[in-house]
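S.K.: need coordinates for the following:
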Amino acid sequence: MCNRKWPQTRRNSERPPRRRGGNMVSRDNQLKLVNSPPGRRSFALLRAAELLQDRKGPLLSANEEDYLDAVRSGLSSSLLQRLRFDKNKLSAAADGLRQLASTPDPVGEVVERRELDAGLVLERQRVPIGTLLCIFESRPDVVMQIGALSVRSGNAVYLKGGKESRRTNDMLVSVWKEALKDADLPPQVVEGVPSREEAHALLSSQSGVDLVIPRGSRTLVQTIRASTDIPVLGHSEGVCFLYLDSEACPEKARAIAVDSKCDSPSACNSVESILVHRDFLPHLETVGHALLAEGVEIRADRWCFPHLSGPDHLIEEAGPDDGAVEYGRKCVSVRIAEDLMDAIRLVNRYGSGHTDSVVTEDELVGELFVAGVDSSSVMVNASTRFADGYRYGLGAEVGISTGRIHARGPVGMQGLMTDKWVLRGSGHVASTYSAGGPMGRTFTHRTLKKISV
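M.R.: Now for the predicted structure:
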C-alpha cells in the first residue's frame, strides 16, 4: 500500500518571494493563456500595436530621458545605439505585432500523425515551453518582440531589462498589461522584473522558469549560463565574416560590404571581418573607399594595406586580435584569404557561428561556402544584415542562437514551442503487442495525414 501523500505545492508552481505589487507569473495564469481561444491572443497583439501608436508621444519622451541619462553615465556608443526606441523602431514593432497576429495559431499544431494499429493513433503536437525569463541590455524593443512571441505561442514571460532603459521598459510592459486585459487574458503573463536581486531569484531552479533568454554581451550570456541550471538560449557574440571571392562582382562587393557594416554597426549581424581572395585585391580599393566614405575604421593586414588609401586616422595595420573581435561600431578588419578553403577555415576558426556571407559570381563557390561554413546563417551575394527574425518572415525574434540544440539562427515563435505526444485508442493495452504475448498483434506504424486540433 502506498502511504505517500499528494504534495501540497507542486514543484512547477514554486516561486520566489512575492514581488512588489504582488504580481507573479503563475503556472495557472500561463495555462489560462494557452487554453484561451486563439482569437484572444491575436486580439491582444493587435491591441498592443494600437496602444503603441496611441502612446507614441509618452514612449518617445521616456526613451529620450533614458537616453540622456545613459549619455551622462558614460554608456558605450554601441549600447547607446541599441537603447534608442525612436519612431522608426516603434513603427517596426507595431508592424511586427500585426504580422504575428495574422499568422496561424501555433498552439496544438499537429506536426506528425501516425497509426500504430487500427483505432490507435499517435499525434505529435506543438505546445508552449511554459514560463520564460528574458534578461537583456539596453534594447527596449526586446520587450515588444519577446512579449509578442510569448503571447502568441502561449508562454508566460518575465522581462528584466537594464537600468539604462527602465522608463521605456516600464511603459512597454504597461502596454502589454492593458492589451492582455482588453483581450480578457491574465495580465500577469507578462511581468517586468525591477531589480537584479529578483532576477537572481528567478534564475533559481526552483523558480518555475523553464527557459532563460539572454540578449546582450558575451559577458552577460556567460554570466547567466554560469549562474543557473535552467536551460539558456542565446549566442555569445556576433563575429560575422564577409568573404570577397576572386570571382566577386566589385559593385556587389562594395554594396554588400557597406550595408553589412554600416546599416547598423552595433547589431550582432553586422560584419566585423572582411576576407579578400588574393585575386580580388586589385578591386579592394573600390570597397575600401565606400567604407571610408561612411566613416568606417579599417584594420588591414600587410597584404591588403597597400591596396587601401584614405585618411590615416581611419586606416591602420591590423593587430593580432583583429579579425576575431566584435567591434560593435564602425570598424572592420580586412585580411587576405589564399583561396576558398582558406576562407572557410578562417571563418570557422575565428567567427562566432552567427552569420557569414560570400560574394561571388561562381555558383559552385557559393555552394561550397554554404556547405563548409558552420554558422547558423550563411549568405550568398547578400548582406549579413538579413539575418533577422522579422526579415526572415518570423514576425519577430527572440534572438539569434548559435547553439545546436533546440533552436539555431533567428529564433522566432517555433523556438518557444516544444512537443506533446497524444495517443488516442479504444481500450488498447501494450501487452498485446509484446513478443510472445497472448494476442500476438503487430504495429502498423502507418503515417497519416496531419489535421488541426
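S.K.: use CA for all of it now, contacts and neighbours both
M.R.: OK.
S.K.: got the end-to-end distance for stretch 145-161?
M.R.: Length of stretch 145-161, first residue to last, C-alpha to C-alpha, to the nearest Å: 13 Å.
S.K.: now swap in stretch 385-402 and tell me
M.R.: End-to-end distance (C-alpha to C-alpha), stretch 385-402: 16 Å.
S.K.: repeat for stretch 190-199
M.R.: The straight-line separation of the ends of stretch 190-199 (C-alpha to C-alpha) is 15 Å.
S.K.: buried ones in that stretch?
M.R.: Neighbour-count burial for stretch 190-199 flags 190, 191, 192, 193, 194, 199 (criterion: 16 or more other C-alpha atoms under 10 Å).
S.K.: and those residues, which of them are in helices?
M.R.: residue 199 (DSSP state H).
S.K.: can you redo the buried residues of stretch 190-199 as TSV with distance to residue 397?
M.R.: Shown next, in TSV, are the buried residues of stretch 190-199 (distance: C-alpha to C-alpha, whole Å):
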residue	distance to residue 397
190	17
191	19
192	19
193	21
194	23
199	22
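S.K.: and the buried residues of stretch 190-199, which of them are in strands?
M.R.: The strands, defined by DSSP state E, take in 190, 191, 192 from the buried residues of stretch 190-199.
S.K.: surely the first one and residue 174 touch.
M.R.: No - look at residue 190 against residue 174 with C-alpha atoms under 8 Å: they stay out of range, at 9.2 Å.
S.K.: second chain to compare with the first, below:
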Amino acid sequence: MLQLCSSVIRKVNGRRFYTVIGLDRSTAFRSKILEGLNVDKRNLASAERKQRTFTDRSQLKYARRLVVKLGSAVITREDGNGLALGRLASIVEQVAECHHEGRECIMVTSGAVAFGRQKLTQELLMSLSMRETLSPSDHTREDAGSILDPRAAAAVGQSELMSMYDAMFSQYNVKIAQVLVTKPDFYNEETRKNLFCTLSELISLNIVPIVNTNDAVSPPMYIHDDTVVPGTGKKGIGIKDNDSLSALLAAEIQSDLLIMMSDVDGIYNKPPWEDGARMMHTYTSKERDQVQFGQKSKVGTGGMDSKVNAATWAMARGVSVVICNGMQEKAIKTIINGRKVGTFFTDSVTTSAAASSVDVLAENARSGSRVLQRLSPSERASAIHSLADLLVSKQEEILEANAKDLEEATKSGLAKPLLSRLSLSPSKLKTLSVGLKQIADSSYENVGKVLRKTKLAENLVLQQVTVPIGVLLVIFESRPDSLPQVAALAMASANGLLLKGGKEAAHSNKALMGLVKESLKGVGADDAISLVSTREEISDLLSMEKHIDLIIPRGSSDLVRNIQKQSQHIPVLGHAEGICHVYLDKDADPAKALKIVRDAKCDYPAACNAMETLLIHEDHLSNDLFNDICNMLKKEGVKIHAGPKLASQLTFGPPPARSMKFEYGALECCIEVVKDMDDAIDHIHKFGSSHTDVIVTENDSSAKHFLRSVDSACVFHNVSSRFADGFRFGLGAEVGISTARIHARGPVGVEGLLTTKWILEGTDHTAAEFNEGKRNWLHETLPVN
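M.R.: Okay, the predicted model is just below:
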C-alpha cells in the first residue's frame, strides 16, 4: 500500500478537487465526492469499491486515475522510419482532455529506442556516405541500423521523445515530467518507495508523469513472477516490457483504469489472420485456455501473450483494463464513454455474457434470415398470420404489460405526445392485426421474384431476382406497436431483425416479442428476430457492420439525426424531419381547403406526416379563406406562427416563426404567403424535408405541374398529408419512412427491404469463347413469368 505522500486542493476547469494520494481508493473517492466531484450519487457504490474492478463498460466513465500505455507499434510509423506524429498528437490531445476533466493521468510510453535509432541511423549514414566517397564499401542503411547499440539509441531518443511530448502537451497547458525506471527501482525497498512517492507528488501537483524504462543504462528488466517485492509481502510481476511495467504501476498507484494501446483491435481467440479468428470484446481469466497466441510484435518487445498476462495480473489487483488499437481515432475517449472498443477485462461472468449477447443475437439473426429465405411464401405468410391472431387472442397480457409502462412513464413525467405513442388499446391491436394480415397476403410475390430475365446466348440465361437485405437493426422510441409491424415486415422479406426499443416501453416490448418468438417457432426460425434488451449502448450496435446490414431509426428527429451521424459504416434508412407543407393554390376550393388543413394538422399533430407549414396564395389574403383558416385552427387549439412575408403584410397578426425549417410535432404550425405556385415550390425545396407535400387546387394543370416539380418522397393533390403511411398505402405497415433518394423512398414496406442478386445458368460457357468468336451474344429479353 502506498504511503500518504501529499494531499492538495486544486482547481480544474473552475471546480475544486481534493486529490488524496496514496490513500485507500475508497477513502480517496469518498474525499473527492465530499469535495464536490461530479459523480452521480446513484453510482456511489461503484465509486467506493475497494480493490475491485469495474464490472461493466458503462462504469468506466467514473475512472478517476488512469494509466495509458503506448506500445512501440503505436508510437512508430508503419515503415519504421520515426514516430507517427499525427497519431501521437491525437493521443496527447485525449490525455490532456482527460486531465482537464479532473482525471489523474499517467502515461507509460515506448519509443525512445526507435526515436534514437532513427536519429543515429541518419547521422551514421551521413558518415558512411562520406567514407564511401573516400573509400567505397558495401555498407547499406540496414547495416547502419544493425550496428547501433540499443542503449545508445535509447540515450539519444529519451531526450528527443520527452521534448516532443513537452511541445505537444504545452499546447493544452498541461505540464509533464519524465520518470525513468530500472529493475532496482522496483526490487529495492527504498528506491521503490521513493519512486511511488515521486509519482504521487507529481499527480498532486497537477503534472502528468510520463514513465519509461531507462534502456540507456539497463537491459530489459525482469523480476520473476514468484519474487516477493521487498516491504510488501506481495509477489511481483515479471517486468519484461512496458506491458508488465504499466500493469505494475497501475496496481501500485491504485489506478482505476489501465488502457494498453497496441496495433491490434483487442484480444482474439486465435491470431487475427487465421480462419475462425473472433474478436473477444470481453475477456475473463477463465477464457485464457480458449486463446491461441501468435508471434510477438514486429516492433516492440511484448506480444499478445505478454499483454494478456499483464492485464489479468492488474485486474486481479483491482485495476480495470482495456486492450485496444491505438491507431483507432479517439480510442481513449471512446473507451471512457463506455463504447465497446477493444477488449475489456473483467472477472464478472454475467457481464461477459451480456457483452457478447448482442453479437450472438446478430449471428442468430443472420442464420435465421437464411432459414426464412428457404421457407415457401405460404410458410412465411402463416407465421405472420399467427402473429396477427396472437395480438387479438392475447391482448389482455399485452395491455397489462402496457399499463405498467404507462404508469411508470406517467410518474417519470413523460411528455403527453410520447404517452400517446406509448399507449396501446384493443382498437389499436385490432388495427395492427388487420395490417399484419395485409402484409401476409402480399408476401407471396416478394422474395425470389424475377425482375428481369435475359437470354445472353444459346443456353445461357440470366435472371435478376429479389433477395432479403440480410440483418436489419430497427431502433424505435415509445411506440410498442412498431415492434409487431416491423417483425411482420422482416418475416415477409426473410430478413433477420434486431429490435432496440426505448426503456419507456420495456414491458410492452417484452410481451410483444414473446408473441413474435411464438409465431416464428412454428416455422423453425425463432432466432431470426430478437429484442436487444441488454445494457448495450446504441453506439455499440452502430459499430457492428460485420453483423448488421441496414439500420432503420424510428423516433424523434434527434434520434434519427444522431443515428445518421454515428453510423459510419452501416447504411441508415429513414428521415430526420417531417416538415410537411400544404399549399392552398389560388384555385383551391375553400371547403376542401378547410377540411384538408384541419386533418393534416389536427388529426395527429405529433406524427411525422402532420402539416407543419401552410402556404397560402396571396390572392386569398383579400378573401374569406385566410380568415376562415385562421379561425378554424384557433378553434382546434392550434398556435399559429407567421412567416416573414405574411408578417410584413399584417399590422396585427400571429407571432413570427422562429424558423421556416422547423418541425413542431404539436398543435402549432406556421402560415406563410406566396405569390404563385412556383414560389410555393421554391419554398418547399428550400425549407422542406422531402417528406410529404400537398397542393389543394381545382386546376388540373397546376396540380400536374406541382406533382411533377416537387421533389419529395410523397406529393399529394387534394388529400391530407396524413395519408403518407404504410398501412394507408396498402402496404400493411411500414418499417419507416425514407426521404433518401435511394430505391426505398416514402413509406417503406416489404419491397423496400429487398435487394437483388443475379443468377446465371448455362452449360459449359466460358468468356473466352465469345472473345474468340466461337459463341455469339444474343441479349434477348425474355418474359419473367
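S.K.: of the buried residues of stretch 190-199 of the first structure, closest to residue 133 of the first structure?
M.R.: Closest to residue 133 of the first structure out of these is residue 199 (8.6 Å), distances taken as C-alpha to C-alpha.
S.K.: my guess is the closest one contacts residue 162, does it?
M.R.: No - contact criterion C-alpha under 8 Å: residue 199 of the first structure and residue 162 do not qualify, at 11.2 Å.
S.K.: helix or strand for residue 406 of the second structure, which one?
M.R.: With elements taken from DSSP states H and E, the one containing residue 406 of the second structure is helix 395-411.
S.K.: do the same with residue 100 of the first structure
M.R.: helix 87-101.
S.K.: average offset of that helix relative to the second structure?
M.R.: Relative to the matching residues in the second structure, helix 87-101 of the first structure has an average distance of 1.2 Å after the fit, by mean C-alpha distance after the TM-score superposition for the first structure.
S.K.: got the angle for that helix vs helix 56-73?
M.R.: Interaxial angle of helix 87-101 of the first structure relative to helix 56-73 (axes from the mean of the first three to the mean of the last three C-alpha atoms, to 10 degrees): 120 degrees.
S.K.: whichever helix or strand comes after helix 87-101 of the first structure vs the second structure, average offset?
M.R.: As assigned by DSSP H and E, the chain's next helix or strand after helix 87-101 of the first structure is strand 110-117. Its aligned residues in the second structure lie a mean 0.5 Å from strand 110-117 of the first structure after superposition (mean C-alpha distance after the TM-score superposition for the first structure).
S.K.: strand 110-117 of the first structure packs against which elements?
M.R.: Judged by 3 or more C-alpha pairs under 8 Å, 6 or more residues apart in numbering; DSSP states H and E, the packing partners of strand 110-117 of the first structure are strand 120-128, strand 446-447.
S.K.: nearest to residue 424 of the first structure, of those?
M.R.: So among those, strand 120-128 is nearest, using C-alpha to C-alpha, at 5.3 Å.
S.K.: by how much does that closest one deviate from the second structure on average?
M.R.: Mean deviation for strand 120-128 of the first structure: 0.3 Å (mean C-alpha distance after the TM-score superposition for the first structure).
S.K.: what sits up against that strand?
M.R.: Identification of contacts with strand 120-128 of the first structure by C-alpha atoms under 8 Å, 6 or more residues apart in numbering yields 34, 106-116, 153-155, 416-426, 428.
S.K.: make a ChimeraX selection of the buried ones in these.
M.R.: Per 16+ other C-alpha under 10 Å, the buried members of the contacts of strand 120-128 of the first structure correspond to this ChimeraX selection:
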select :34,106,107,108,109,110,112,113,114,115,116,153,154,155,416,417,419
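S.K.: so stretch 447-461 of the second structure matches what in the first structure?
M.R.: Under TM-score structural alignment, stretch 447-461 of the second structure corresponds to residues 107-121 of the first structure.
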